[in-house]
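1. the amino acid sequence is not available; the structure is as follows:
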């Protein structure tokens, strides 16, 4: 059984919420950074929709994961690309799914190795139950709970499709 969610509609709502959030904080030129892989696809969409002048950044947090020694290296590790200074900048950090908070913690650790941002706004398409760390997204497309035998996967990048499948 596969359930598909309307990613395009969720992204439109997320961009509206993010624009309002940034205006409230008086942030005029944020740096948009996606966490590989799904977060990069979403960040690209958000980047275009917001009309941000600088290129979109990409993080590969593989070496920053706290389970790196246990699970080993992801075979598709690529270098992160941040084509701008992060020191003192307002960052919009984008991931496809936030669950335990560990991926976001790893991403923030990597970001701080590049410089100390002025702020980080966390944006996610899906917010799942299962938080292990006190990390909460600022902008959420949809909050979900999965059954023990379900998983969620974002497919793309041309047409973004979110699938909820049985394991």
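-> Nice, thanks for sending it over. Computed from a prediction, not measured in an experiment: that's the story for all the values here.
2. going forward, measure contacts between C-alpha atoms and count neighbours the same way
-> Will do.
3. longest single helix anywhere in the protein?
-> helix 7-24 (DSSP state H).
4. gap between the next helix or strand after that one and the chain center?
-> As assigned by DSSP states H and E, the chain's next helix or strand after helix 7-24 is strand 31-35. The chain centroid and the centroid of strand 31-35 are separated by 7 Å under Cα atoms, centre = their mean, to the nearest Å.
5. downstream of strand 31-35, the next helix or strand is which one?
-> With DSSP H and E, the next secondary element past strand 31-35 is helix 38-50.
6. tell me where the protein has helices.
-> 7-24, 38-50, 68-71, 102-114.
7. picking that back up, which elements pack onto the longest helix of the chain?
-> Packing contacts for helix 7-24, counted by 3 or more Cα pairs under 8 Å, 6 or more residues apart in numbering; DSSP states H and E, involve helix 38-50, strand 119-128, strand 139-144.
8. what is the last one packed up against?
-> Right, the one you point to is strand 139-144. Right, strand 139-144 is packed against helix 7-24, strand 119-128 by 3+ Cα pairs under 8 Å, 6+ apart.
9. for comparison:
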């Protein structure tokens, strides 16, 4: 089991720097790399990674709202964003990026949607934070921190106007 970080002490900017170094090493020599972020926090991280790695022309965004297996239960979020992938996915090494890896359901939905755009040679998963408690067999290739939060709580990534990240612990609104 990985070392767990106290969720109250998570510094999102420091975590981003650690994730960037892991990804830089992990993508070295990758065939036809591209980055795809999951809306919204994963998209913010993906955009910064793409800029820092010189891959801005090969950066895309997914909104998995229509691909979730709990769509009928949760309904649509207030802000459904369009998916945008402006490059050829077929044969590429795709770095799929999310802010917080939890049950694995969002990752599954993102992979399903990604395959609608073509068949990548490889998909790698990067997450700023892994909070465990998986419901599906999903593991990140790159993760900056592992933590646990109390039942009924969620980690939320925000981005300010200067594009600096902050992680907060919020009350999770259960689906009824």
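-> The structure has been received and is ready for your questions. Predicted, not measured: the structure shown is a model, and the values here were computed from it.
10. so stretch 116-130 of the second structure matches what in the first structure?
-> Mapped onto the first structure using TM-score structural alignment, stretch 116-130 of the second structure covers residues 113-127.
11. okay if I get the helices and strands packed on helix 7-24 of the first structure as CSV plus distance to residue 73 of the first structure and mean neighbour count?
-> As requested, those are exported to CSV (distance: least, Cα to Cα, whole Å; neighbours: other Cα atoms under 10 Å):
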stretch, distance to residue 73 of the first structure, mean neighbour count
helix 38-50, 18, 21
strand 119-128, 24, 21
strand 139-144, 29, 17
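12. now these in CSV, please, with extra columns for distance to residue 92 of the first structure.
-> Formatted as CSV, these follow (distance: least, Cα to Cα, whole Å):
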stretch, distance to residue 92 of the first structure
helix 38-50, 9
strand 119-128, 5
strand 139-144, 10
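13. and the ones you listed: which comes nearest residue 160 of the first structure?
-> Nearest of those to residue 160 of the first structure, taken as Cα to Cα: helix 38-50 at 8.0 Å.
14. what are the contacting residues of the closest one?
-> Under the contact criterion Cα atoms under 8 Å, 6 or more residues apart in numbering, helix 38-50 of the first structure has outside partners 11, 15, 19, 32-34, 56-58, 93-96, 124, 154-157.
15. just the buried ones from those residues, in PyMOL syntax?
-> With 16 or more other Cα atoms under 10 Å as the criterion, this PyMOL line picks the buried residues out of the contacts of helix 38-50 of the first structure:
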select buried, resi 11+15+19+32+33+34+56+57+58+93+94+95+96+124+154
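16. residue nearest the centroid of the second structure?
-> By Cα atoms, centre = their mean, the second structure has its centre lying nearest to residue 98, at 0.6 Å.
17. any idea how far the aligned partner of that residue in the first structure lies from residue 116 of the first structure?
-> Counting by TM-score structural alignment, residue 98 of the second structure corresponds to residue 95 in the first structure. Distance, residue 95 of the first structure to residue 116 of the first structure, by Cα to Cα, to the nearest Å: 20 Å.
18. verify the contact between residue 8 of the first structure and residue 162 for me.
-> No. Assessed by Cα atoms under 8 Å, residue 8 of the first structure is found out of contact with residue 162, at 10.1 Å.
19. neighbour count: the two, which is higher?
-> Regarding residue 8 of the first structure and residue 162, a neighbour count based on other Cα atoms under 10 Å identifies residue 162 as having more, with 20 against 13.
20. so what's the more buried one closest to, chain neighbours aside?
-> Using Cα to Cα, 6 or more residues apart in numbering and skipping the chain neighbours, the partner closest in space to residue 162 of the first structure is residue 154 (4.4 Å).
21. who's in contact with the alignment partner in the second structure of the one you found?
-> By TM-score structural alignment, residue 154 of the first structure lines up with residue 157 in the second structure. When contacts are counted by Cα under 8 Å, 6+ apart, residue 157 of the second structure touches 12, 41, 99, 165, 166, 167, 168.
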